[in-house]
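Trainee: Predicted model follows, preceded by the sequence.
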Amino acid sequence: MSSLFQNAYYLGINFNAILYGAELVIYGLTIQALFRHRTQWTRTDKFYMVFSTAILCLITIYMSTEAVFGQEMWIVNADFPGGAAGWFVENVNVWYQTLGTASSVLRNILTDALLIYRVYVIWTDVRVIAFPCVLYIASIALGILELYLSGKPNAHFFVGKAMQLGTAYWASTISLNIITTSVICGRLIYLGRAIEVARNVKGRGMAALRYTGTVSMVVESALPYSMAGLAFLVSYGIGSDISIMFGAFYGMFSCISPQLIIMRIVTGTAWTRDRMAETMSALELQDVEGRAGVHATTIASEVTSTMDDKSIQRTV
């Protein structure tokens, strides 16, 4: 274990604490929004409350195990033969580290499921989520195998078969993140442009920014989650010691990004199936009306031209 790895681990723990505070704030705002209309709760509201609480509990387990591991390595066992590096090698597969890894895998399963559902909501087409679903099933299987191999005696998350299988697991789940992010961003860009063109006046299209603007695109597509995942996958795949820090970012955003999506849903600022259906119907109607208007204008022009020709002939 190099000095770079230890520094990256230390920074990762500190960033975990900062981002965990942000997660608590977002969770509090989400629950507050839900309780404002608690007399009108639907099954969906109850589901999102349970979902938000579940990922908060899982991220708490993850960051707690990382903090405890760091404390044991640098403070409690500072006099261990071989120092921090020696203690790390001997205890890398300690039970609470396996628990932290299990919480990460389960959290990814929940977050990826939410992203696939959001793709369906925004596209309203089952065919779009077919390939992401295949990747999702593969990532679950690989995640379970990764937990088994990394939790075995004398196993090492960053060495040997555990690392090879870990690379396959992270590649599948992060590829899923990138695909869902891309198709959601693509759909929102299309909708934003279509709404702007249909309204034909830039100022009148500003109300659509609530659903198709930059903030909406970043949150709805879980862009920070995918970007952190890509950085982690590349560094982990090449065996870089800094991967542990990017892994901390990825772990925290796997909780913050879905929490932001849920907050937008419960506050009424996110896309829903009903809103998407209404928007597409309105765009189709305006498109038909626009084509009808162009057709009527063309006919009127032809009639006017014909009348002008006849007038000229009579005059002559």
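Mentor: Received it, and whenever you're ready, just let me know what you need.
Trainee: going forward, measure contacts and count neighbours with C-alpha atoms only.
Mentor: OK.
Trainee: In this structure, mark out all the helices, start to finish.
Mentor: 3-36, 43-71, 83-91, 95-123, 130-151, 160-199, 209-212, 214-220, 223-237, 243-266, 273-315 (DSSP state H).
Trainee: which one of these is the most hemmed in?
Mentor: Counting by mean count of other CA atoms under 10 Å, helix 243-266 has the highest mean neighbour count of the helices of the chain, with a mean of 24.
Trainee: mind putting the helices of the chain in CSV, distance to N77 included?
Mentor: Shown next, in CSV, are these (distance: least, CA to CA, whole Å):
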stretch, distance to N77
helix 3-36, 15
helix 43-71, 8
helix 83-91, 7
helix 95-123, 16
helix 130-151, 22
helix 160-199, 26
helix 209-212, 52
helix 214-220, 42
helix 223-237, 27
helix 243-266, 21
helix 273-315, 54
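Trainee: roughly how far apart are A171 and F246?
Mentor: 14 Å (CA to CA, to the nearest Å).
Trainee: next one: A17
Mentor: Counting by CA to CA - A17 and F246 are separated by 14 Å.
Trainee: what do you get for E146?
Mentor: For E146 relative to F246 (CA to CA), the value is 19 Å.
Trainee: Then G166?
Mentor: 15 Å.
Trainee: ditto for G70
Mentor: In terms of CA to CA, G70 sits 16 Å off from F246.
Trainee: same deal with A222?
Mentor: Separation of A222 from F246 (CA to CA) stands at 16 Å.
Trainee: can you check S254 too?
Mentor: Counting by CA to CA - S254 and F246 are separated by 12 Å.
Trainee: ok, the nearest residue to E196 once chain neighbours are set aside - contacts?
Mentor: Among residues not flanking E196 along the chain, G205 sits closest, at 5.4 Å (CA to CA, 6 or more residues apart in numbering). Residues in contact with G205, defined by CA atoms under 8 Å, 6 or more residues apart in numbering, are I195, E196, R199.
Trainee: Would you tell me which one of those comes nearest to P258?
Mentor: Nearest to P258 among those is I195, at 26.4 Å by CA to CA.
Trainee: That closest one touches S281, doesn't it?
Mentor: No. Judged on CA atoms under 8 Å, I195 makes no contact with S281 at a distance of 11.7 Å.
Trainee: ok, back up a step: rebuild the contacts of G205 as TSV, extending it with distance to Y250.
Mentor: Compiled in TSV, the contacts of G205 are given as follows (distance: CA to CA, whole Å):
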residue	distance to Y250
I195	34
E196	35
R199	39
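Trainee: Which of those residues sits closest to V121?
Mentor: I195 (18.1 Å).
Trainee: Next, work out how far apart that closest one and G290 are.
Mentor: 13 Å.
Trainee: Then A138?
Mentor: In terms of CA to CA, A138 sits 46 Å off from G290.
Trainee: for comparison:
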Amino acid sequence: MAGIPPDTGALMSAVLEGILYGFSVLMFMGTIWALTYKSRMQDINRPIAMVAILLLLVSTVHMIVTIIRVENGFVKYRDTWPGGPAAFFADITEETYVIKHALYIFQTVVADGVMVYRCYVVWQSIRVIILPSMLWCGIVVTGIHAVYSVSQASSNPGDVFASQLTKWITAFFASTITTNLLCSGLLAYRIWMTERAVSRVRATSGTMMPIVRILVDAAVLYSIVLFSLLICFLSGNNGEGVLTDLVMPVISIAFYMVLIRITFNRKKHSHISKAVFSTPRGTTGSGDTEQGILQQYPMKPLQVNVPKFTHEDSPLAYRVDNEDQLSPCKVESL
């Protein structure tokens, strides 16, 4: 193992997580305001609101456990734990360590599950989410096994980088990174294709591109943290403990950031947002994009007006109407 000492890392992660947690609480308040502002109760997206509340609750419990862990290591067991605070924070079988990582696994499973669900809502195709769903199942399996292995690591409780743990934790990180990048790419591509179809039908452009940018930004933010965490873990650096605690508020921030921007864009351009997030159920893939857009934007009937004229060679003139029929009409004297 290398990097910062375990006790220093625990104190650093508690401070940084507290800062990011406070920011995530502000983002949560903005999310609830965006969902409820000028909206009737029946118009609120309740599943998304419940997910937002769940992420806040999980992050709050994780923050509380972090504070309890720091208090136990530096105050409660400072003189009684064999090896002092450094040994306490290095013990991966300690109760608060296992609880914190179980909460992290749970929040990752929820956040990645929402990403897969968004792909299905936007694409309306089971085939598109087959691979993301398989990756999500891999996240669940590897995450549960990793937490269980950590709690049962009695042979080497002070080493999270033990060989029997590395393969499961590495597989978990690889699965969640791949799922995040794949789902974000599918969402951005679908929105971009919809934007092109809408611009051809209604001669508008650029209204959905802010959503594409915010999806990319959120994916980049989350992926950078996960890549850094994976690199620290593979290199045996104790900084992985700090980054693991930081991922918790980062997941919430990325979710709230996307939700706020999408909500505001939907209220500002509701006619286009419905085309993106309420694709007709008859569509099955990218090949039906233009058909779905045309169903959302039906073309108005084309009305052709044929000019009328009168022939003045006789007391009775004839009028040409739109049905190409001649009907007599009286000619007024000049």
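Mentor: Noted; the coordinates are in hand. Just so it is clear, the structure is predicted and the values come from calculations on it, not from any experiment.
Trainee: Please point out which of the contacts of G205 of structure 1 structure 2 shares.
Mentor: On the basis of both residues aligned by TM-score structural alignment, their matches' CA atoms under 8 Å, what survives of the contacts of G205 of structure 1 in structure 2 is I195, E196.
Trainee: quick one: which of the contacts of G205 of structure 1 is nearest I312 of structure 1?
Mentor: The shortest gap between I312 of structure 1 and any of those belongs to R199, at 39.7 Å (CA to CA).
Trainee: show me what contacts the closest one?
Mentor: R199 of structure 1 touches G205, counting by CA under 8 Å, 6+ apart.
Trainee: same check, this time on T176 of structure 2
Mentor: T108, D112, L135, W136, I139.
Trainee: Surely the last one and T178 touch.
Mentor: Spelled out, that is I139 of structure 2. No. With contact defined as CA under 8 Å, I139 of structure 2 does not count as touching T178 (10.2 Å).
Trainee: Distance check, A14 of structure 2 against V51 of structure 2.
Mentor: 25 Å.
Trainee: what's the nearest residue to M193 of structure 2 if we skip its chain neighbours?
Mentor: M193 of structure 2 sits nearest to T289 (CA to CA, 6+ apart), 7.3 Å away.
Trainee: That neighbour touches R196, doesn't it?
Mentor: No. Using CA under 8 Å, T289 of structure 2 is not in contact with R196, being 9.6 Å away.
Trainee: Who are the contact partners of the corresponding residue of structure 2 for M245 of structure 1?
Mentor: Using TM-score structural alignment, the equivalent of M245 of structure 1 in structure 2 is V242. Residues in contact with V242 of structure 2 (CA under 8 Å, 6+ apart) are G9, A10, M12, S13.
Trainee: At the geometric centre of structure 1, which residue do we find?
Mentor: A222 (2.7 Å; CA atoms, centre = their mean).
Trainee: For that one, give me its contacts.
Mentor: A222 of structure 1 makes contact with L115, T181, S257, P258, I261, according to CA under 8 Å, 6+ apart.
Trainee: From L4 of structure 1, how far out is the last one?
Mentor: To L4 of structure 1, I261 of structure 1 is 35 Å away according to CA to CA.
Trainee: The first one too?
Mentor: If you measure L115 of structure 1 against L4 of structure 1 using CA to CA, the figure is 34 Å.
Trainee: do T212 of structure 1 as well
Mentor: 41 Å.
Trainee: With V76 of structure 1 instead?
Mentor: Going from V76 of structure 1 to L4 of structure 1 by CA to CA gives 21 Å.
Trainee: now do Q313 of structure 1
Mentor: For Q313 of structure 1 relative to L4 of structure 1 (CA to CA), the value is 91 Å.
Trainee: can you check E289 of structure 1 too?
Mentor: 63 Å.
Trainee: Give me the residues contacting stretch 88-103 of structure 1.
Mentor: By CA under 8 Å, 6+ apart, stretch 88-103 of structure 1 touches 1, 58-59, 61-63, 65-66, 69, 73, 147, 150-157.
Trainee: Just the endpoints, please. Distance across that stretch?
Mentor: Taking CA to CA, stretch 88-103 of structure 1 runs 20 Å from one end to the other.
Trainee: So what's the gap between that stretch and the chain middle?
Mentor: 26 Å (CA atoms, centre = their mean, to the nearest Å).
Trainee: Check stretch 268-280 of structure 1 too.
Mentor: The answer for stretch 268-280 of structure 1 is 19 Å, by CA atoms, centre = their mean.
Trainee: How about stretch 70-80 of structure 2?
Mentor: Mean-position distance between stretch 70-80 of structure 2 and its chain equals 38 Å (CA atoms, centre = their mean).
Trainee: cool, stretch 160-168 of structure 2 as well?
Mentor: The answer for stretch 160-168 of structure 2 is 29 Å, by CA atoms, centre = their mean.
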